[in-house]
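# I would like to see how this sequence folds:
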Amino acid sequence: MLKYRGKWRDSSSTVPADRSTNWRRSNMGFAFWSGQRVTMASLGVAMVLATGLAASHAQAWTITARGTITSNGNYSDHAGLFGAPDASLIGLPYSATITTDPSLNSNIESDTPTFHSTFGGRGISTSTGRGARYILTVTVNGILYVLTESNPFLNRSYLQSVRQPSGDQVFQDARSLGCKSAYGACTDWHINAYSSTVPFLPSLDFNQSLTVSEALNPLSELYFSFRDAEGQFTTFYGSISTVSINQIQFPSFAAKAQIDLDGANNDGFAVEAQFRLGVGNNGINPLSETVTIGVGTGNWSIPAGSFKPNGSGGFVFQGFIGTTGLGVRIQPRQDGSFGFGAAGAHANLTGTGNPVPITLTIGDDEGSTGVVATFY
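So this is what the prediction gives:
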């Protein structure tokens, strides 16, 4: 629960004056603190070195896909994994993250300048050995599902970059060991994020860090299928609004939002949030890092160099991204967390409904949550 202790006292809480709208002000609970690039070490908190998959191999990668569930597949939530049994999941936001090490898959399918792929496990007939261990987390309806699989039936990772025509693809497929049988527990899923027109991969290195939103083809998808020990299923397909590789997730990200739907390119919003940086972070510096904000169906990337210091140790942006006027503030707090606030006007939030997905990416750090917003 956020505690709000005072007014947001500078102009960054409003949209640019020349195209501003009457906006409902809200209280911002930001404690002021000095400094620019803020790390856990600079706050006197001992850094805990990252362990496990992400730190043990240079080729380890963590992929996160976020979007909205578009289809129940064959079963909807029959198993009740994310709520009441048999409930439809259509329209709910989701977040799915896998951490694995493609270099530990037993087979190198390709290692060319345009296609880098590895696979392992008995789920592919040509496989000669084991698939790499992975950890999968999926959040729907505020409910978290976690699976750690040390001997997967299938693990396949690849990056593809095709320049004729231009286009890139990020793909991760995995099936738990139980999927070798038609009975018993099994989790089968994949992320397929691609563009057929925009090359968004700087390289085919599994160890790179990036976040992609606008460039993705609308047909990019997440597929998820869960079967419990009794044979009950939960399945869904989801669109992908954002895919990120090797971004450090916020361990906590609490938010609240107000949404004003007045028609395409005339919608407004206000968001307040509090977050903490994850283990292994190197701090944040919005002065030199790209900041991307997602509210419902809207997404805005603020280029590096656009923020300015606010004189209180924080960072502010006021300007236009596309047709949307934005006022954004990021403020470190004395307890090591950060306050975040954003207000926007002349946005297009068509299709946004509760729960509203809220995302924030700052450089290689990011977080997401779903909130029950107040609509006007």
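# going forward, measure contacts and count neighbours with C-alpha atoms only.
Noted.
# what about the residue nearest to residue 339 when sequence neighbours are not counted, neighbour count?
Distances taken as Cα to Cα, 6 or more residues apart in numbering put residue 274 closest to residue 339, at 4.6 Å, once the chain neighbours are dropped. Residue 274 has 23 neighbouring residues, counting by other Cα atoms under 10 Å.
# Residue 163 now?
13.
# secondary structure element for residue 54?
helix 53-56 (DSSP states H and E).
# for that helix, packing partners?
Here helix 53-56 is seen to pack against strand 93-100 when contacts are counted using 3 or more Cα pairs under 8 Å, 6 or more residues apart in numbering; DSSP states H and E.
# What residues sit buried inside the strand it packs on?
Across strand 93-100, burial judged by 16 or more other Cα atoms under 10 Å covers 93-100.
# Between strand 93-100 and the helix or strand following the helix holding residue 54, find me the angle.
As assigned by DSSP H and E, the chain's next helix or strand after helix 53-56 is strand 61-71. Calculated by axes from the mean of the first three to the mean of the last three Cα atoms, to 10 degrees, strand 61-71 forms an angle of 150 degrees with strand 93-100.
# For strand 61-71, which helices and strands make contact with it?
Under the contact criterion of 3+ Cα pairs under 8 Å, 6+ apart, strand 61-71 touches strand 93-100, strand 233-239, strand 242-245.
# which stretches of the stretch 101-250 of the chain form strands?
For the stretch 101-250 of the chain, the strands defined by DSSP state E, counting those that start in this stretch cover 107-111, 115-120, 134-140, 143-149, 154-163, 166-175, 186-195, 210-212, 221-227, 233-239, 242-245, 248-249.
# Could you also give me the structure for this next sequence, so I can compare it with the first?
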Amino acid sequence: MKLKKLTASVLAVLMVLSLSACASKNVKWIATDNGKQIPSGIYLTYMLNAYSQAMGKIADKDKNVLKQDIEGVPAAEWIQNKADESLKRHIAIENKAAEQGITISDVERSYIDQQIQYQWQFMSAMYEKNGISYDSYAAVSQNAYLENMLFEAQYGAKGKTPIPDADILKAFQEGYYKTMYVSMSLLDNEGKEKDEEAQKKVVEKADEVYAKATAEGANYSDVILAYEKEQAKAKGEDESTVHEHNESSHVSFIPKESEGYDAEFLKQVGEMKNDEIRVINTGNTVYVLKKLDITQNPLDVENYRTAVMKKLKGDEYNKTILEWADATTVEYNAEAKNLYTPSKLKF
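Reported below is the predicted structural model:
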């Protein structure tokens, strides 16, 4: 579980790019760190990530990114600066981990590689065509994993300045909603809105589940299980294959500050009382949701410990990494540095 928590936000950091220039043997490495050559593919990945950030910051979404300014400077310069900063951060993390004797174990590396290989099978053709190898792709993910390990070494239970368990539990209980729900989409399999009649049937089914869940003596978990078996049967599937339920089935912990949920949805959940059940029709989804008491089981925090720790100490830790990066001197390969510019990136 710890392995999954550490990699939760690590492996989704790469996107597809195309580089118009052909790389010569002299530009396969972008810089050196203590005599060790750093592959240009690592730098290109960080440059693309910066380009993606720039797309979210420009004023005119319909206009060429590189023809606009970001934070008072030309976008190309802003992207280049971000890529440079990211490479310094990458090197600083590698060096700091080595200094503290922190390494990725064989077991951890095997787990990380499995995740990377899964992603690689979908993206390898484009990356390889543009000179980005599997090793460069993997190096960025492994560096992010090292960053998490350094965080644990500082703030974890056995770290230099551990965060008290009481503080973690308090932040968790104050920052999350504990819920149990079923969701029903108002979209078809192609992601388009269902017609009016089909949407009406979805709402009616949600109301039906709500009525059963709020009936005297009802157990919502049992109601959900019955609903799942009904849906399986409607699809021609064997209803006996529906997963067995336990006390944690369909329990979800929703961050109170989350971009992954509709704002109106979060507002309504926030208004609910513990054990209240409500039909929430928001966005393209209808929820039949029960709000649970998050203070009843302190052990709930364990699966969210890392996320809560990052919430409490993330800014402080990031400041520390920036200090490491600022103290890092990068010796660039001038030929590669001049070749790999934002104007060469193509989506």
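# TM-score for this pair?
Scored against TM-score structural alignment, normalised by the length of the second structure, the superposed chains reach a TM-score of 0.23; 134 aligned residues with a Cα RMSD of 6.8 Å.
# Export the strands of the stretch 101-250 of the first structure as CSV, with columns for distance to residue 260 of the first structure.
CSV is the format used below for the strands of the stretch 101-250 of the first structure (distance: least, Cα to Cα, whole Å):
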stretch, distance to residue 260 of the first structure
strand 107-111, 49
strand 115-120, 44
strand 134-140, 24
strand 143-149, 27
strand 154-163, 39
strand 166-175, 35
strand 186-195, 31
strand 210-212, 27
strand 221-227, 29
strand 233-239, 24
strand 242-245, 23
strand 248-249, 29
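# how near is residue 80 of the second structure to residue 51 of the second structure?
Per Cα to Cα, to the nearest Å, residue 80 of the second structure is found 9 Å from residue 51 of the second structure.
# Could you check which of those two is surrounded by more residues?
residue 51 (25 against 20).
# does that one belong to a helix or a strand, and which?
Using DSSP H and E, residue 51 of the second structure sits within helix 40-57.
# Also residue 309 of the second structure?
Secondary structure from DSSP H and E places residue 309 of the second structure in helix 305-326.
# how deep is residue 235 of the first structure tucked in, by neighbour count?
Residue crowding around residue 235 of the first structure was assessed by other Cα under 10 Å; the count is 24.
# What segments of the second structure are helices?
In the second structure, the helices defined using DSSP state H lie at 2-7, 40-57, 75-99, 106-129, 134-155, 165-175, 196-213, 220-234, 263-271, 305-326, 334-339.
# Can you check which of these gets nearest to residue 280 of the second structure?
helix 263-271 (6.8 Å; Cα to Cα).
# Run through who's touching that closest one.
177, 256, 280-282, 291 (Cα atoms under 8 Å, 6 or more residues apart in numbering).
# Now do the buried residues in it.
Neighbour counts over helix 263-271 of the second structure (16+ other Cα under 10 Å) mark 265-266, 269 as buried.
# Tell me the one of these nearest residue 313 of the second structure?
Of all the buried residues of helix 263-271 of the second structure, residue 313 of the second structure sits closest to residue 266, with 24.5 Å by Cα to Cα.
# For residue 139 of the second structure, see how far away that closest one is.
From residue 266 of the second structure to residue 139 of the second structure the distance is 37 Å (Cα to Cα).
# Could you do residue 251 of the second structure as well?
For residue 251 of the second structure, the distance to residue 139 of the second structure - Cα to Cα - is 35 Å.
# Likewise for residue 150 of the second structure?
According to Cα to Cα, residue 150 of the second structure stands 16 Å off from residue 139 of the second structure.
# is it true that residue 116 of the first structure touches residue 168?
No - shown here, residue 116 of the first structure and residue 168 do not form a contact pair, counting by Cα atoms under 8 Å, at 11.7 Å.
# more neighbours, the two?
residue 168 (25 against 19).
# Without its sequence neighbours, what residue ends up closest to the more buried one?
Excluding its sequence neighbours, the residue lying closest to residue 168 of the first structure (Cα to Cα, 6+ apart) is residue 161, at 4.4 Å.
# Just give me the neighbour total for that neighbour.
When neighbours are counted by other Cα under 10 Å, residue 161 of the first structure registers 25.
# Next one: it from residue 238 of the first structure, what distance?
In this view, residue 161 of the first structure and residue 238 of the first structure are 23 Å apart by Cα to Cα.
# Residue 56 of the first structure too?
From residue 56 of the first structure to residue 238 of the first structure the distance is 31 Å (Cα to Cα).
# And the two? Which one has more around it.
It is residue 238, of residue 56 of the first structure and residue 238, that has more neighbours when counted by other Cα under 10 Å, with 28 against 11.
# I'd assumed residue 67 was in contact with that one.
Yes - in this structure, residue 238 of the first structure is within contact of residue 67 by Cα under 8 Å, at 6.3 Å.
# List the buried residues in the top strand by length along the second structure.
The strand spanning the most residues in the second structure, taking DSSP state E as the definition, is strand 176-185. Buried residues in strand 176-185 of the second structure, defined by neighbour count with 16+ other Cα under 10 Å: 176-182, 184-185.
# Now flag whichever of those is closest to residue 125 of the second structure.
Using Cα to Cα, these come closest to residue 125 of the second structure at residue 185, 34.0 Å.
# does the closest one really touch residue 288, like I thought?
No - applying Cα under 8 Å, one finds residue 185 of the second structure not in contact with residue 288, separated by 11.7 Å.
# circling back to that earlier point, residues that sit against both of residue 116 and residue 168 of the first structure, list them.
Taking Cα under 8 Å, 6+ apart as the contact rule, residue 116 of the first structure and residue 168 both touch 159-160.
# on that earlier part again, how about the helices of the second structure, which one is nearest residue 18 of the second structure?
Closest among the helices of the second structure, using Cα to Cα: helix 106-129, at 7.5 Å.
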